[in-house]
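**Student:** no letters, just coordinates:
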């Protein structure tokens, strides 16, 4: 593991490869302190903002664990590897599932103000976003480089303990995320952060959309802005179905949660 440093900034950079379990185990082992910090932060967030105690959070996570095992068993293996890598008697796979389903567990209880932009101009594709979230989480962020046999290599910003987030892959597929404050949610579908990871395992935007469709969509209402070398698409996802918005005549798609 190496770190990128700057004024008040130290971002770990972790290289993960091997089987799903091996990727998870190294993730958990190398980022143990950050994961333990994340669990404390989200315990506090869930309690203060949502009035959910940790036993209640774990009960919801149990339902998500079952769905992940059915729909994305390799990612459940990775999540299990993370828990084992942390090697703390007070942390198990259900706690790590809770981190991965943090958006769904507290959906409708908090705001997220991100803005994303995709712009296809000439032979270039721009994809970018800001990330308005809790300052307390910022100190734990890491950059993960993931190599899996038969899949594109992934470069991804992660909240330690969570298997997917914003980033890009070696097939030039990139993803951004904007939370949407809406209901319903469904514990029978995959949390949005797992769908981000699945999208980054695909060779194109079209393949990513097809894969998300085959899995039944998202467990909560969220927006993924995705692009490859051929252009971008806004994925408005929900448990009730998805809408896929193409770029406009200028090659631009923008999504904002700011008024």
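**Tutor:** That came through fine. Computed from a predicted model, the values in this text were never measured in an experiment.
**Student:** drop to CA atoms for contacts and neighbour counts, all remaining ones
**Tutor:** Noted.
**Student:** what about the longest helix in this structure?
**Tutor:** helix 54-71 (DSSP state H).
**Student:** and that helix, which residues are buried?
**Tutor:** The neighbour-count check on helix 54-71 (16 or more other C-alpha atoms under 10 Å) flags 54, 57-58, 60-68, 71 as buried.
**Student:** which of those residues lies closest to residue 106?
**Tutor:** Using C-alpha to C-alpha, residue 57 comes nearest to residue 106 of the buried residues of helix 54-71, at 9.1 Å.
**Student:** so the closest one versus residue 46, what's the distance?
**Tutor:** Residue 57 sits 8 Å away from residue 46, going by C-alpha to C-alpha, to the nearest Å.
**Student:** what does residue 10 give?
**Tutor:** Distance check for residue 10 against residue 46: by C-alpha to C-alpha, it reads 27 Å.
**Student:** ok, the two, which is more surrounded?
**Tutor:** A count of neighbours by other C-alpha atoms under 10 Å puts residue 46 above the other of residue 10 and residue 46, at 20 against 15.
**Student:** and the nearest residue to the more buried one once chain neighbours are set aside, which of the three is it?
**Tutor:** With C-alpha to C-alpha, 6 or more residues apart in numbering as the criterion, residue 46 has its nearest non-adjacent residue at 5.3 Å, and that residue is residue 52. With DSSP: H, G, I helix; E, B strand; the rest coil as the basis, residue 52 sits in coil.
**Student:** could you do residue 195 as well?
**Tutor:** Recorded secondary structure, residue 195: helix (three-state DSSP).
**Student:** before we move on, what about the one 3 residues further on?
**Tutor:** Following three-state DSSP, the label given to residue 198 is helix.
**Student:** that one: how many residues sit nearby?
**Tutor:** Residue 198 has 18 neighbours, counted by other C-alpha under 10 Å.
**Student:** and here's the other structure:
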């Protein structure tokens, strides 16, 4: 299982970051090296990536200034710069809209960015690799099950997180808290504020990367900051209200595209597609919602950026929908879903293809299943077909919530 970092005893946001940075120092450095290479493949050297990320600081402060303090503490604890931590948390916004498409024209820019990184003393984990095969796909498959479609009467959320297998060595389980004081458990890449997780209210969320033609065109809220912000919600309805406030009342919106699948203790599920032009909701069909890596909401279809042939998003969605028909659905069914290898190396459960160069190998880095009532999480810490799902102890409640949060409040 992945290392667990508990920051709930910290006296301040800065101290939470210090604890996280100190205990995950080596894994944060691993993340930096991974993303420095990935950005370089897109023609962006690490110093430039840090500069781009720092432009998002005022947006994050407007939503939750404590998160900037937490990142400052993380920088101090890990020995990284604030810019490096910002670059990790803004990685989706820094990656160009063409990231998931073949872009051979970037080859020379990639060589130049890599040379700049080397001159700055940043190690290259693939110094012998050819740039012709730079990573150009990323996959995740998610399923949300309502209480009505569940075998056990509560909602579930399950997904595989598909990415560079190298990043498995950077994963941590983080116990932290939101502005309301409620505890949060999130499986995330070291250095990032959150990714896939659940809180003490039984609200769970995940992530599927999407690509919009407008990614990076505006200074909206970064995706991984949005995940941490939404993990303070109490329900799907509450998350819906938060998205409305961010888009309409605060006029901030989102810096890049992603899908955020959600489930709650009230038995509800939904997927929220976000993009720089707005957001839309995918509702369940017969009590189940599934999602992969392309827009499905009609209002956002025109935002879809081109994707490369290695992204099997439409075929995986079709396979996922077949699993969604097998109601009522329980934990064993979700494990079976996340272990589906029926589409070979482009399956829901994706093993690394040995015929593909190392820098292009995408795999199911981990599988996650979350139960909303009572809150619980199970994680497969490798390709799910190879390992068991293990229970993850959740964060202890940092304080007892005496009343439900006001859904219109944005801290």
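**Tutor:** Happy to help now that I have it. Given the structure is predicted, the values throughout are model-derived calculations rather than measurements.
**Student:** how about the helices in structure 1?
**Tutor:** With DSSP H as the criterion, structure 1 has helices at 20-30, 32-45, 54-71, 73-86, 93-100, 102-105, 135-138, 192-200, 205-214.
**Student:** distance from the longest one to structure 2 after superposition?
**Tutor:** In other words, helix 54-71 of structure 1. Its matched residues in structure 2 lie on average 1.7 Å from helix 54-71 of structure 1 after superposition (mean C-alpha distance after the TM-score superposition for structure 1).
**Student:** run the chain-centre distance for that helix.
**Tutor:** Distance of helix 54-71 of structure 1 from the chain centroid (C-alpha atoms, centre = their mean, to the nearest Å) equals 16 Å.
**Student:** do the same with the last one
**Tutor:** Helix 205-214 of structure 1 has its average C-alpha position 16 Å from the chain's average C-alpha position, going by C-alpha atoms, centre = their mean.
**Student:** other SSEs contacting that helix?
**Tutor:** helix 192-200, strand 222-228 (3 or more C-alpha pairs under 8 Å, 6 or more residues apart in numbering; DSSP states H and E).
**Student:** still on that earlier bit, okay, the helices of structure 1 in a markdown table with distance to residue 175 of structure 1 next?
**Tutor:** As requested, the helices of structure 1 are exported to a markdown table (distance: least, C-alpha to C-alpha, whole Å):
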| stretch | distance to residue 175 of structure 1 |
| --- | --- |
| helix 20-30 | 21 |
| helix 32-45 | 23 |
| helix 54-71 | 21 |
| helix 73-86 | 18 |
| helix 93-100 | 17 |
| helix 102-105 | 17 |
| helix 135-138 | 19 |
| helix 192-200 | 7 |
| helix 205-214 | 10 |
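**Student:** can you tell me what residue 259 of structure 2 aligns to in structure 1?
**Tutor:** Residue pairing (TM-score structural alignment): residue 259 of structure 2 is matched to residue 223 of structure 1.
**Student:** could you measure the aligned partner of residue 283 of structure 2 in structure 1 against residue 235 of structure 1, distance?
**Tutor:** Using TM-score structural alignment as the criterion, residue 283 of structure 2 maps onto residue 246 of structure 1. The spacing between residue 246 of structure 1 and residue 235 of structure 1, counted by C-alpha to C-alpha, is 9 Å.
**Student:** neighbour count: these two, which is higher?
**Tutor:** Counted by other C-alpha under 10 Å, residue 246 of structure 1 and residue 235 do not tie: residue 235 has more neighbours, with 18 against 14.
**Student:** can I assume that one is in contact with residue 221?
**Tutor:** No: using C-alpha atoms under 8 Å, residue 235 of structure 1 makes no contact with residue 221, being 10.3 Å away.
**Student:** next, show the common contact partners of these two.
**Tutor:** Counting by C-alpha atoms under 8 Å, 6 or more residues apart in numbering, no residue touches both residue 235 of structure 1 and residue 221.
**Student:** of all the helices of structure 1, which one comes closest to residue 181 of structure 1?
**Tutor:** Per C-alpha to C-alpha, nearest to residue 181 of structure 1 of these: helix 102-105, 9.8 Å.
**Student:** which residue numbers in structure 2 go with that closest one?
**Tutor:** If you align by TM-score structural alignment, helix 102-105 of structure 1 falls on residues 91-94 of structure 2.
**Student:** what's the closest non-adjacent residue to the counterpart of residue 154 of structure 1 in structure 2?
**Tutor:** Taking TM-score structural alignment, the alignment pairs residue 154 of structure 1 with residue 184 from structure 2. Nearest residue to residue 184 of structure 2, sequence neighbours excluded (C-alpha to C-alpha, 6+ apart): residue 199, at 4.3 Å.
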